[in-house]
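>>> All I have is the shape, not the residue letters:
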């Protein structure tokens, strides 16, 4: 089920006319900015009949400190080179595809494959070959001439006015990981993971003397987090806690976030609190110290395989 216009993360659009705001949202998310589609739609004045055109999207982008840089090419190979140039600079690009009727976001180019966020797809993130993307992208300018119209390739690079301290690296392998059915929850709640991590971690900078990646930090402290959260909550198991830590690591490494060694103790405390809150939200908590607690939900039973064995 779609979350509507106020959900977090990567999820499909709930109607036929908000592809423009969704495309801009995904571009901003790649730049480390988390904005609700409802805010973009309201600023752009998206209409149920006409959707959102490039002028409206540019207005919305300016409201969130970005410019849409329009470039047009008539040659497919030149269009690919311009698109790839922006993506190598980690600048997300909006394309209006299907004869200028639908907006998508291109996040990365890798070995002639392109990572695309399309809000009408499920899963939303996908990997396209150049011929696949080119065939959707090309526009026949019938307004210019009806017979044998010229083919145009228009793109809009989302260029930030602000100093980007974090940018998402949505590689092909990462997108393949997010497309797995078991990782759908991570994709749909991407913003929540990122918001929490930005409180715990720091963007990479030469000023940090001893930066620790989330992978290295968890190598040192994961066992402590697992054992203590499982012990104190009592109704979650190690695999469940490990999965949340794995997802936090995945998002952290997508944006290159680090933990200064001098802040390790604080980060460990923050993560312990965060995982404990997740355990209470997911499974409830018994009453304690006179507080009534909340509903305690039983752990989900493992599904049986088709042959009847677990």
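Alright, I've got the coordinates. Just so it is clear, the model here is predicted, and its values are computed rather than measured.

>>> From now on I want contacts and neighbour counts done on CA atoms only, so please keep to that.
Noted.

>>> Give me the number of neighbouring residues for residue 190.
20 (other C-alpha atoms under 10 Å).

>>> Quick one: the strands in the stretch 201-310 of the chain, in order.
211-213, 258-260 (DSSP state E, counting those that start in this stretch).

>>> quick one: the helices in the chain?
With DSSP state H as the criterion, the chain has helices at 19-30, 37-44, 54-63, 76-88, 130-137, 172-178, 184-188, 190-200, 214-233, 238-254, 264-283.

>>> Select, out of those, the one closest to residue 103.
helix 19-30 (5.3 Å; C-alpha to C-alpha).

>>> Skip the chain neighbours and tell me the closest residue to residue 105.
Nearest non-adjacent residue to residue 105, counting by C-alpha to C-alpha, 6 or more residues apart in numbering: residue 94, 4.7 Å away.

>>> ok, the one you found touching residue 104?
Yes - judged on C-alpha atoms under 8 Å, residue 94 makes contact with residue 104 at a distance of 5.8 Å.

>>> Identify the contacts common to these two.
Listed as contacting both residue 94 and residue 104 by C-alpha atoms under 8 Å, 6 or more residues apart in numbering are residue 23.

>>> picking that back up, please identify which of the helices of the chain is closest to residue 117.
Per C-alpha to C-alpha, nearest to residue 117 of the helices of the chain: helix 19-30, 7.1 Å.

>>> which helices and strands does that closest one pack with?
Using 3 or more C-alpha pairs under 8 Å, 6 or more residues apart in numbering; DSSP states H and E, the elements in contact with helix 19-30 are helix 37-44, helix 54-63, strand 93-97, strand 102-110.

>>> Which among the helices of the chain is found nearest to residue 157?
helix 76-88 (7.0 Å).

>>> In addition, the following structure is provided for comparison:
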């Protein structure tokens, strides 16, 4: 991905290298729950769902900020700027209202949000309560080394996915999903979350379509590969478990890649309405 000429976003809150904290379960919607399945689930078999809160982990000091962290932070700030440019154009054109971008919180080790505590194990997530996306920049190395989802555009897709949850929040969708989840059984709540996540994948595809002039050969495949590598069925198989669809919270590898491709091909937000789809 060619970002050399892109000015970094000003909507960055850099908390890296600060103090100590306590890390609870991740809040909000995002790829965070998937990383927990990988890092913790492989050992314990526990699957932590988005929007749930639980016990807290021991206090942990933020790790020192390395040169690699600095590079990843600069990368994230520039990718965030591309999402701002895309949605500042697409949101008013397709929705008829101005777009207000989110703030991205960069942290190292642990941090807190109104949706709960976050640690490196929770991965990126979006918190509707403060309209901020949270990212431990070390997650990119986790993608490369543990998820098999390397490449700069794969990392950019992760950021675009969390921003897509903000787009959903701007549309009022996240609040509706959260209220519906509270009135549903666990299986039904999971199904609602899957639809929300696949919609975010589709919206990420719209972003990718609109940054085509920044893409290099293989970038689209990097994003599609990342979507497949973080499908619930693939992750459960990687954890040595038989896939259990009723526990899925993000969708299968095939679904995630297909909905991303749908947004990329169409460019229309209406085509990303997973809640109206009979089949995902």
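Looks like it came in fine. As the structure is a prediction and not an experimental result, all values here were calculated from the model.

>>> Quick TM-score on the pair, please.
Remark: TM-score between the superposed chains equals 0.28 [TM-score structural alignment, normalised by the length of the second structure]; 134 aligned residues with a C-alpha RMSD of 6.3 Å.

>>> now the helices of the first structure as CSV including distance to residue 113 of the first structure?
Converted to CSV, those look like this (distance: least, C-alpha to C-alpha, whole Å):
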stretch, distance to residue 113 of the first structure
helix 19-30, 18
helix 37-44, 27
helix 54-63, 25
helix 76-88, 10
helix 130-137, 6
helix 172-178, 8
helix 184-188, 21
helix 190-200, 23
helix 214-233, 27
helix 238-254, 18
helix 264-283, 36
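
>>> most packed of those?
When those are scored by mean count of other C-alpha atoms under 10 Å, the highest mean neighbour count falls to helix 19-30 (a mean of 26).

>>> relative orientation of that helix and helix 238-254 in degrees?
90 degrees (axes from the mean of the first three to the mean of the last three C-alpha atoms, to 10 degrees).

>>> measure residue 118 of the second structure to residue 87 of the second structure for me?
Residue 118 of the second structure sits 27 Å away from residue 87 of the second structure, going by C-alpha to C-alpha, to the nearest Å.

>>> With neighbour numbers in mind, choose between these two.
A direct count of neighbours by other C-alpha under 10 Å for residue 118 of the second structure and residue 87 places residue 118 higher, at 30 against 23.

>>> tell me which element that one falls in.
If you go by DSSP states H and E, residue 118 of the second structure is part of strand 116-119.

>>> Which elements pack onto that strand?
Packed on strand 116-119 of the second structure, when contacts are counted by 3+ C-alpha pairs under 8 Å, 6+ apart, are strand 110-113.

>>> Quick one: list the elements packing against the strand it packs on.
Using 3+ C-alpha pairs under 8 Å, 6+ apart: strand 110-113 of the second structure touches strand 20-21, strand 116-119.

>>> Can I get the ones you listed in TSV including distance to residue 202 of the second structure?
Output for these, formatted as TSV (distance: least, C-alpha to C-alpha, whole Å):
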stretch	distance to residue 202 of the second structure
strand 20-21	35
strand 116-119	26
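
>>> Of those, which stretch is the most buried?
Comparing those by mean count of other C-alpha under 10 Å gives strand 116-119 as most buried, with a mean of 24.

>>> after the strand holding residue 118 of the second structure comes which helix or strand?
Taking DSSP H and E as the definition, the helix or strand right after strand 116-119 of the second structure is strand 125-127.

>>> Just list what the next helix-or-strand element following that following strand packs against, helices and strands only.
Next along the chain after strand 125-127 of the second structure, taking DSSP H and E as the criterion, comes strand 132-136. In terms of contacts (3+ C-alpha pairs under 8 Å, 6+ apart), strand 132-136 of the second structure is packed against strand 103-107, strand 125-127, helix 152-170.

>>> for these, which one sits closest to residue 253 of the second structure?
helix 152-170 (14.5 Å).

>>> quick one, the closest one and strand 103-107 angle?
Using the same axes, to 10 degrees: helix 152-170 of the second structure against strand 103-107 is 130 degrees.

>>> residues of the following helix or strand past helix 152-170 of the second structure that come out buried?
As assigned by DSSP H and E, the chain's next helix or strand after helix 152-170 of the second structure is helix 173-182. Of the residues in helix 173-182 of the second structure, 174, 177, 178, 181 count as buried by neighbour count, 16 or more other C-alpha atoms under 10 Å.
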